[in-house]
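Peer 1: Below are the sequence and a predicted model; questions follow.
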Amino acid sequence: MSDHDQSLWRKTCQEHVESTSLSADLTVDLAVIGGGYTGCAAALTAARAGASVCLLEAQEIGHGGSGRNVGLVNAGLWLPPEDIRGYLGANAGDRLIDLLAAAPSAVFDLINQHGIACDPVRKGTLHCAHSTAGSRNLQTRYAQLTASGAPVKLLSAEQARQRTGSAAFHEALFDPRAGTIQPLAYVRGLARCATEVGAQVFTNSPVQSLKHTAGVWELKTSSGTIRAKSVMQATNAYHQHLQASAPAYVPVYYFQYSTGPLSDNLRASLLPGGEGAWDTGLIMTSFRMDSQGRLIIGAMGDLGHVGSGSHSAWIRRMMTALYPQLADQALVEGWHGRIAMTSDHLPKITRIGPNALSVHGFSGRGIGPGTVFGRMMAESLLANDPALLPVPIVSSHRESWAGLRRAYFETGAALTHLIKARF
């Protein structure tokens, strides 16, 4: 595992789940492939409902995007409400908007109910306008969100300065429904809770083949076979093997760096209200504080790419542009993760066979939507009722020119970080 796979979250995680590799044959009601937010939420839901559940993770819980996440628990998707309705239609769109408006509450309720030690802070988030075009974007989002009943507030430049501690922004959109968590601790907490109510969780157990025969699914690993009535695949952007059911997406990389714990006076000058934040740039930047007073700042880009040096230099410039008082602070941790992006930025649920569903494509909004989708997909599979799903099933999903588009995003990020000074 490379250094850039070793996130700060691994070093500060207070949650642990007991697991071993699969070493025997089992028969269960539901087999879940993937130990991220979606898969762990599904396993917890099904086990609480009394079903026999087995979760198979190829690496360790939270190995993929769930353990490399920024940790912003947002309401909704990247898309504004009218775009969601445009893609799904009014009824299905309104239903998804309402479900995901409540997603932060679903996350924080689980944390409180099960005592998940993931540093939950529900002080809202700030979407910050980095330009006049960014202000227009926020004004459009504000109008659509308020029309949909969201309790968001549009903040002036001065209000944004007071809330962020930075004079860099033209406006900010505040969403009080949202918050921040330690993302790896949250997903490991979900897995722990699932085992406590009877789910069996196996790590370092990649599924090598998946087939349906005689009315039952067989999931083979190198050291055991699971027979299941139903299957849920939640591998997202960290899919291994199983090419027949591999999700189609555009891989987009996102990296983060953190400072060490800051002094009390520096902490007080950065995001004093405790919100998490990100900007409106096409090559987006996020910034937040953790429970130990570290600033965590990130942007689009792959630290394993040839342009990684430009990313590292850019993030230091960005940090000091936002917060000049941090000019002498070192960036001591750096890591990256992979996002599964879809062309329309909507998650996709596909049918991979009888009583078997796959989900992917949260496009960087994995915590809230992943938790909700995992719960509802488990409920749907156990009841054999597609009406319980958060979005309609699609028969298949394809992405054109995924490799070229991945290169476009990474090259754009590298060039932006190399030559452009946003502030």
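Peer 2: Sure, I can see it.
Peer 1: For the rest of this, base every contact and every neighbour count on C-alpha atoms.
Peer 2: Fine.
Peer 1: which residue packs closest to residue 246, ignoring adjacent ones?
Peer 2: residue 239 (6.7 Å; Cα to Cα, 6 or more residues apart in numbering).
Peer 1: and residue 187, what does it touch?
Peer 2: Counting by Cα atoms under 8 Å, 6 or more residues apart in numbering, residue 187 touches 36, 37, 40, 61, 62, 66, 67.
Peer 1: was I right about the third one contacting residue 191?
Peer 2: This means residue 40. Yes. Contact between residue 40 and residue 191 holds when scored by Cα atoms under 8 Å: they sit 5.3 Å apart.
Peer 1: When the two are compared, which one has more neighbours?
Peer 2: residue 40 (34 against 31; other Cα atoms under 10 Å).
Peer 1: Need the buried ones from the contacts of residue 187 selected in PyMOL.
Peer 2: Command for PyMOL, covering only those of these found buried under the criterion 16 or more other Cα atoms under 10 Å:
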select buried, resi 36+37+40+61+62+66+67
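Peer 1: so can I have TSV of the contacts of residue 187 showing distance to residue 292?
Peer 2: Output for the contacts of residue 187, formatted as TSV (distance: Cα to Cα, whole Å):
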residue	distance to residue 292
36	25
37	24
40	27
61	23
62	21
66	20
67	18
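Peer 1: before we go on, here's another structure to hold up against the first:
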Amino acid sequence: MATERPLPNLWHATAPAAPKTAPLTGAVTTEVAIVGGGFTGLSAALHLAEMGVKATVIEARMIGFGGSGRNVGLVNAGMWVKPHDLIATLGAAAGNRLLDELGEGPSFVYELVAKHGIECEAVRNGTLHMAVGDEGLKEIEEREAQWQKRGAPVEVLSAEKAQALSGAAGFTGALLDRRAGTIQPLAYAHGLARAALAAGAEIFTDTPLLAAERKGDLWKLKAGQGTVTARHVILATNAYGGVVADVPWKEYRQELTILPFFQMATNPLPEKVAARILPQRQGAWDTGLVMTSFRMDRQNRLIFGSIGRLDALAASTHRAFAARSVRRLFPYIGDFRFEYWWDGRIGMTTNNLPAMHVLAPNVVTVSGYNGRGIAPGTVFGRALARYVTGDSSAIPLAESPITADPWRNLKSAFYHVGAQAKHFIDRRF
């Protein structure tokens, strides 16, 4: 589990205000009830409303409370599973379709940003997958070869070019993916919500789903202080599904292993320093076993992230590791301090790919983005909207049964403790 206590989150400090919403207090009848106010749920609501279908979002906390408000903000193409491995898992037809749709995912995100005038610090100059050592270089070379066969504009950069484009020392190369980019993720979620409301959707915040009951061909959801009666239900909670209480399809919670991830943001850096770190403002992450990420925001803050949870025991270890890492990567940075820090959950599946389930009659979900929430969440939100309105082929995944992972709690604990142990010793010398 990720930290639930309030932490100083940069995205909350810099995002434009969310549209005005309120808790549900009465009875609502709708065509589609959407549980979860993140990228997937908001995209589904927007596209349903644009089709003239009444859609109602119920969010247990606030818009973007979960992964959408804690995301690194990298708008990546595809999944992190290599194309050949993805096809080997899903088969040629399904695998190629998923790769095509998610490969175009960043374009779809930036089209929505432009169409709806979403102020979210959108930059589309690509992302950099930084290679750690010879093994890391081999990995990104394999990714380059596989994506280039599909016509993707990806390119492996030499160590020298990687350092020039990232400003970071010590990497053996980088894979530049020109399809991708960065956004302020919570600002994007707020923008999707505003667009959905303008199109006619309803959004109720501070409205947790408490129970669900099937009555005839309708679902009656007890939510907050009210009820929602709907023909269809889209479950869009992903790694934050633990907030859902007594529902007849609650076994879906057992599929995802939770990978904790934290981020820390510096004070605004001096212009001369900021100009050297990711001068074209790509976002970056590395091939390390315990992955790290870094990017800049519009205020010239450096945002550094890695695996781990900022609980009372681990926070100081992760903070010290982040400070050492920043100085190692950017030895010219000078004095800096972390002004913001926050953590979140990544929902991991056993095959590292998303899954689509029909949990009950007219109850559908897609979850397990495995660290790639922005573009896949937006794409699958649109697909779910089309699916519940009658297009049974809209979702680029085959329906599958829930496959509970009996080791999920143990693996989650291992990620937490293992990352803390590695960060305690890493980059000290």
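Peer 2: Happy to help now that I have it. Source: prediction; values computed, not measured.
Peer 1: Can you get me a residue count around the residue nearest to residue 246 of the first structure?
Peer 2: 18.
Peer 1: what helix or strand is it on?
Peer 2: Using DSSP states H and E, residue 239 of the first structure is not contained in any helix or strand.
Peer 1: before we move on, the earlier item: which one of the contacts of residue 187 of the first structure is nearest to residue 86 of the first structure?
Peer 2: In terms of Cα to Cα, no member of the contacts of residue 187 of the first structure lies closer to residue 86 of the first structure than residue 37, at 27.3 Å.
Peer 1: and that closest one, what pairs with it in the second structure?
Peer 2: Taking TM-score structural alignment, residue 37 of the first structure has residue 39 as its aligned residue in the second structure.
Peer 1: Kindly report the same for residue 308 of the first structure.
Peer 2: Structural alignment (TM-score structural alignment) places residue 308 of the first structure against residue 315 in the second structure.
Peer 1: Okay, the closest residue to that match other than its chain neighbours and residue 422 of the second structure: tell me how far apart.
Peer 2: Excluding its sequence neighbours, the residue lying closest to residue 315 of the second structure (Cα to Cα, 6+ apart) is residue 309, at 7.1 Å. Per Cα to Cα, to the nearest Å, residue 309 of the second structure is found 13 Å from residue 422 of the second structure.
Peer 1: Show me which of those two is the more surrounded one.
Peer 2: Remark: of residue 309 of the second structure and residue 422, residue 309 carries more neighbours, 27 against 15, as counted by other Cα under 10 Å.
Peer 1: Could you check how far the more buried one is from residue 425 of the second structure?
Peer 2: For residue 309 of the second structure, the distance to residue 425 of the second structure - Cα to Cα - is 17 Å.
Peer 1: Let's verify residue 211 of the first structure: helix, strand, or coil?
Peer 2: Under DSSP: H, G, I helix; E, B strand; the rest coil, residue 211 of the first structure falls in the strand class.
Peer 1: burial of it, as a residue count?
Peer 2: Number of residues near residue 211 of the first structure (other Cα under 10 Å) recorded here: 13.
Peer 1: Might you report the residue contacts of it?
Peer 2: 217, 218, 219.
Peer 1: now the helices: where do they sit in the stretch 201-350 of the second structure?
Peer 2: Along the stretch 201-350 of the second structure, counting by DSSP state H, counting those that start in this stretch, helices occupy 271-274, 315-329.
Peer 1: where's the residue nearest the centre of the second structure relative to residue 78 of the second structure, distance?
Peer 2: The centroid of the second structure falls nearest to residue 373 when counting by Cα atoms, centre = their mean (2.5 Å). As judged by Cα to Cα, residue 373 of the second structure and residue 78 of the second structure stand 11 Å apart.
Peer 1: And for residue 303 of the second structure?
Peer 2: In terms of Cα to Cα, residue 303 of the second structure sits 23 Å off from residue 78 of the second structure.
Peer 1: what's the answer for residue 266 of the second structure, then?
Peer 2: Residue 266 of the second structure is 30 Å from residue 78 of the second structure, by Cα to Cα.
Peer 1: Over to residue 427 of the second structure?
Peer 2: From residue 427 of the second structure over to residue 78 of the second structure the distance is 31 Å, taken as Cα to Cα.
Peer 1: How about residue 300 of the second structure?
Peer 2: On the measure of Cα to Cα, residue 300 of the second structure and residue 78 of the second structure end up 28 Å apart.
Peer 1: ok, the two, which is more surrounded?
Peer 2: Taking neighbours as other Cα under 10 Å, residue 300 of the second structure and residue 78 compare with residue 78 leading, 23 against 19.
Peer 1: Can you find the partner of the more buried one in the first structure?
Peer 2: Matched by TM-score structural alignment, residue 78 of the second structure corresponds to residue 76 in the first structure.
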